[in-house]
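>>> Okay, sequence plus prediction incoming.
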Amino acid sequence: MSRYQFELSCPKDDQDLRVLFAATPMDGNVRVRLEHDPAVHRQHASDDHLHQTIVCRDTLSGRVIGAGSRQINLRYVNGQLRPVGYLGGLRCLPEHRSRGLVARGYAFLKELHQDQRADFYLTTIAADNASAERVLTSGRAGLPVYRPIGRFHTLLCCSHNRRRHPSNDSVEIRTAESNDLPAIARLVQHSGPDRQFFPAYGADDFQDSNGTFHGLSLESILVARRGGQLVGLLAGWNQSSFRRAVIAGYNSLWKWLRPAWNAWASIRQRPRLPGIDEALVYLTAACPLVINSDPAIFVGLLDAAIDQQLPDQRTSLTLGLADNDPLLGVARSRRWREYVTNIFLVSWPDTQPDLPTLDHRPIYLELGCL
């Protein structure tokens, strides 16, 4: 019998998963560990949205030493709704890492894929994580096919990067009210077919405590109206109650530079670099949608979110856009840091249907749901 066993997680694994998240930070000049509450995904599952956490258990200790997630929902692909999965959260304690363990994990995932809930999968890999990309895209040992389709940019935006643009007197930007919800639902439904992989959101995703945007208050949603018509939407989603990014360490250069950076940041009103075990302070931009990708409307929404929703200079607004999204150039004028991941379509060559050929529509991924 193998020492390692793969299975779906259950509530008794939650504490082990929290330990795993804390022990597996993302490497780089600044090491960050992503912590979230495993119970949240069970609470917010539905018939239209499947979320499974796969765990790898060391049978000698009984502890969880690795994990990954599989989530499935309806998304627009070339303008048509299809069931598409997302693979994420791949973690393993360093002392247990091996190519054989990765292959066995994907073999278990392939067994799950036999339920035919998803046509294929999306995933992202950090652009600077060459070793992980090399292993996962090798196609060896039964691993699935990874087809690159673009890049996803996570921008940290803050007030110091504001560049004044001429105001658009014909557009009103304000906090959403309850009577805006039907128009918000129509804008979201109208926008979906124009973007690749846009989820099939419904009104419950915004209003229901178990919806996709759980914890997102109406006061956190900004709307843009022109001539009585809703033409833009942007929300600042505070996820700190169930998801955090915590500083795990700095390399030697940034450990030395951090005090000087923070002194300079205080003068220039830029976000400071937190200490070890301190959480980054940020809101996550949700539903960055503008009719016809109008840059003037989008920059108005972005500036309003920065002005009205960020409580102080320590807080950033994180915004995720694909490299073929026409709004990316506008958003970059407000960023102070940028993090890039590569986007892949994933499938096994002996399963159906085949991976799609994508048309010109921009890729859309909801940053707060990855």
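Arrived safely, thanks for sending.
>>> CA only for contacts and neighbour counts going forward, please
Fine.
>>> Quick one: name whatever helix or strand follows the longest strand belonging to the chain.
As assigned by DSSP state E, the longest strand anywhere in the chain is strand 63-77. Note on strand 63-77: by DSSP states H and E, the next helix or strand toward the C-terminus is strand 80-92.
>>> What residues of that following strand count as buried?
Neighbour counts over strand 80-92 (16 or more other C-alpha atoms under 10 Å) mark 81-92 as buried.
>>> try stretch 209-228
Across stretch 209-228, burial judged by 16+ other C-alpha under 10 Å covers 210-218, 220-225.
>>> what's that stretch in contact with?
The contact list for stretch 209-228 (C-alpha atoms under 8 Å, 6 or more residues apart in numbering) reads 43-45, 170-178, 204-206, 208, 230-239, 297, 301, 304-305, 309, 369.
>>> Please tell me how far the closest residue in space to S178 that isn't next to it in sequence sits from E177.
If the residues on either side of it in the chain are set aside, S178 comes closest to L218, at 7.4 Å by C-alpha to C-alpha, 6 or more residues apart in numbering. L218 sits 7 Å away from E177, going by C-alpha to C-alpha, to the nearest Å.
>>> Next: R99.
Per C-alpha to C-alpha, R99 is found 52 Å from E177.
>>> again, but for L143
From L143 to E177 the distance is 48 Å (C-alpha to C-alpha).
>>> still on that earlier bit, ok, and what's touching the longest strand of the chain?
Under C-alpha under 8 Å, 6+ apart, the answer for strand 63-77 is 13, 16-17, 20, 48-58, 81-93, 96, 117-118, 192-193, 195-200, 358.
>>> Check these for burial and list the buried ones.
Of those, these count as buried by 16+ other C-alpha under 10 Å: 13, 16-17, 20, 50-58, 81-92, 118, 192-193, 195-200.
>>> another structure for you, compare them:
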Amino acid sequence: MSQRYEIRPAEDGDSAALLRLIDQTPQEGEVHLNFERAPNFFHATKVTTTDPDVWVMIDHKTETLLASFSIGKREVYVDGEKRLTRYGNDLRIHQDYRGGRTLLRLFKKYRELMQDEWMQTVILDENKASINSVGSGRLSLPTYHQAGQFRTYMVDLYKKQHKATTLLVRRASNADKAQMQSFFDKHAPSKQFYPVYDFSKIGTKDNYYRGVDIENYFLAYDDDELIGMCAVWNQKDFKQTRFVSYQGKMKALRHINNIKSKFFGGLQLPSPGSLASYLSLHTVLCADNRIDIFQDLLSCILKTYHASDYEALIFGFDTRDPLHEVAKNLKA
């Protein structure tokens, strides 16, 4: 008699079932969010990791895809050196199967696959379910070590927030790729766990750079010297954030916030079920990690996308990184 439960590598044909699983497992908190992957689950996976490694759990009695996890790899800088490192994400368990036995089965397979390797992962502060289960260290689950706290900002693009710049900031072109790569190779290693990028692959069919064009990059110069860069990335074609519902006091605070923002400016909190419309900021690098360089880059981007088709610009840093202080004077 075959086993009821099977844990196996995900296949291309699993995409529709994985999308259904995502719909059934929003991230909990005062605002329930869902990080969706339409139209194909694996498009976003291949942006997150260069070497995807997604696993699914199947209940053969009901033919249900009941859980998933991803431990794919991509190169990041660790202590200044490139290292192919696993990134743990997309741990999802259908609500009908949540409990210690399902989690134990998943992590038994995880231990078989990982052996002595370690991985990175991110857990939202308000995701108490994951903190109290996966991150608890109980039930022979993996041991988690806090490496930092990442703070994310959502900056209002409808409100005029850009300032005059002192540096020359312009968009990049294909002719800039070699200079950008040299600048990146010099400064990125100083950022712990910073993803490694190959600028020659931007604008190609390489899945890791899906949706990125070289013109999405903004470059800051001091005379002819490149001293800063960052880029905007519209990922909505393969990765979406849905505001599923509001809980507790946030039900009332959402209406108060939206009335206030109409008169004084600020982000409107979308109605339940709505998708967020935003751009993501990435590859932020400044010589000597200078705040003034990032301020000029950000001002240029805010000016470019002010009153555009997008509601917000999203970016974030480790709280120990001084660059996150630039957001303090923004409506965010």
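Yes, it's here. This structure is a prediction, so every number in the text was calculated from the model and none was measured.
>>> Quick check: the longest strand of the first structure compared with the second structure, mean distance?
Here the mean offset of strand 63-77 of the first structure against the second structure after fitting is 1.4 Å, by mean C-alpha distance after the TM-score superposition for the first structure.
>>> got the angle for that strand vs strand 80-92?
Orientation check (axes from the mean of the first three to the mean of the last three C-alpha atoms, to 10 degrees): strand 63-77 of the first structure against strand 80-92 gives 160 degrees.
>>> for strand 63-77 of the first structure, which positions count as buried?
So for strand 63-77 of the first structure, counting by 16+ other C-alpha under 10 Å, buried means 63-77.
>>> who's in contact with N257 of the second structure?
268-269.
>>> According to the alignment, which residue of the first structure corresponds to it?
If you follow N257 of the second structure across to the first structure using TM-score structural alignment, you land on W261.
>>> Secondary structure element holding its match?
Using DSSP H and E, W261 of the first structure sits within helix 252-268.
>>> what residues are up against I293 of the second structure?
Applying C-alpha under 8 Å, 6+ apart, we find I293 of the second structure in contact with 167, 220, 227-228, 286-287.
>>> Residue in the second structure paired with the residue nearest to S178 of the first structure?
So L218 of the first structure corresponds to I214, using TM-score structural alignment.
>>> Also S191 of the first structure?
Per TM-score structural alignment, S191 of the first structure is aligned with H187.
>>> can you pull the contacts of that match?
H187 of the second structure neighbours (C-alpha under 8 Å, 6+ apart): 285-287.
>>> Three-state assignment for it, please.
Recorded secondary structure, H187 of the second structure: helix (DSSP: H, G, I helix; E, B strand; the rest coil).
>>> so stretch 271-289 of the second structure aligns onto which residues of the first structure?
Against the first structure, stretch 271-289 of the second structure falls on residues 275-293 (TM-score structural alignment).
>>> quick one on the thing from earlier: residues that sit against both of L218 and E177 of the first structure, list them.
Both L218 of the first structure and E177 lack any common contact, where contact means C-alpha under 8 Å, 6+ apart.
>>> out of the buried residues of stretch 209-228 of the first structure, which one sits closest to P326 of the first structure?
Nearest to P326 of the first structure out of those is A224 (C-alpha to C-alpha; 18.1 Å).
>>> Wasn't that closest one part of a helix?
No: read with three-state DSSP, A224 of the first structure is strand and lies in no helix.
>>> ok, the aligned partner of L50 of the first structure in the second structure to E112 of the second structure distance?
With the correspondence set by TM-score structural alignment, L50 of the first structure lines up against D51 in the second structure. When distance is defined by C-alpha to C-alpha, D51 of the second structure is 18 Å away from E112 of the second structure.
>>> thinking again about what came up before, out of L143 and E177 of the first structure, which sits in the more crowded spot?
L143 (22 against 12; other C-alpha atoms under 10 Å).
>>> Reduced to three states, what does the more buried one come out as?
Classified using three-state DSSP, L143 of the first structure is coil.
>>> quick one: what's aligned to it in the second structure?
Using TM-score structural alignment, the equivalent of L143 of the first structure in the second structure is L141.
>>> surely its match meets K109?
No: if you go by C-alpha atoms under 8 Å, L141 of the second structure and K109 don't touch, sitting 11.3 Å apart.
>>> Tell me the residue in the second structure aligned with L230 of the first structure.
Per TM-score structural alignment, L230 of the first structure is aligned with L226.
>>> And that match, which helix or strand is it part of?
Per DSSP H and E: strand 225-233 holds L226 of the second structure.
>>> what's the mean deviation for that strand versus the first structure?
Looks like 0.9 Å for strand 225-233 of the second structure (mean C-alpha distance after the TM-score superposition for the first structure).
>>> which secondary structure elements does that strand contact?
Here strand 225-233 of the second structure touches helix 177-187, strand 217-222, strand 278-286, helix 291-305, going by 3 or more C-alpha pairs under 8 Å, 6 or more residues apart in numbering; DSSP states H and E.
>>> In CSV, list the ones you listed along with distance to A10 of the second structure.
Below are those laid out as CSV (distance: least, C-alpha to C-alpha, whole Å):
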stretch, distance to A10 of the second structure
helix 177-187, 34
strand 217-222, 34
strand 278-286, 28
helix 291-305, 38
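>>> Any idea which of the ones you listed gets closest to S2 of the second structure?
strand 278-286 (46.0 Å).
>>> Between strand 217-222 and the closest one, find me the angle.
Using the same axes, to 10 degrees: strand 278-286 of the second structure against strand 217-222 is 30 degrees.
>>> Contacts only, for A203 of the first structure.
Counting by C-alpha under 8 Å, 6+ apart, A203 of the first structure has contacts 181-182, 185.
>>> at 10 Å instead, please
181-182, 184-186, 188-189, 211 (C-alpha atoms under 10 Å, 6 or more residues apart in numbering).
>>> are any of these buried, and which?
Buried among the contacts of A203 of the first structure by 16+ other C-alpha under 10 Å: 184-185, 188-189, 211.
>>> what's the most distant pair in those residues?
Q189 and G211 (16.0 Å).
>>> Now that R18 of the first structure has come up, it's in contact with K12, right?
No: using C-alpha atoms under 10 Å, R18 of the first structure is not in contact with K12; the gap is 11.5 Å.
>>> Looking at those two, which is more packed in?
It is R18, of R18 of the first structure and K12, that has more neighbours when counted by other C-alpha under 10 Å, with 15 against 8.
>>> Work out for me the element the equivalent of that one over in the second structure sits within.
With TM-score structural alignment as the criterion, the equivalent of R18 of the first structure in the second structure is L19. Per DSSP H and E, L19 of the second structure falls inside helix 15-23.
>>> and that helix, how far from the chain's centre?
Relative to its chain's centre, helix 15-23 of the second structure lies at 19 Å (C-alpha atoms, centre = their mean, to the nearest Å).
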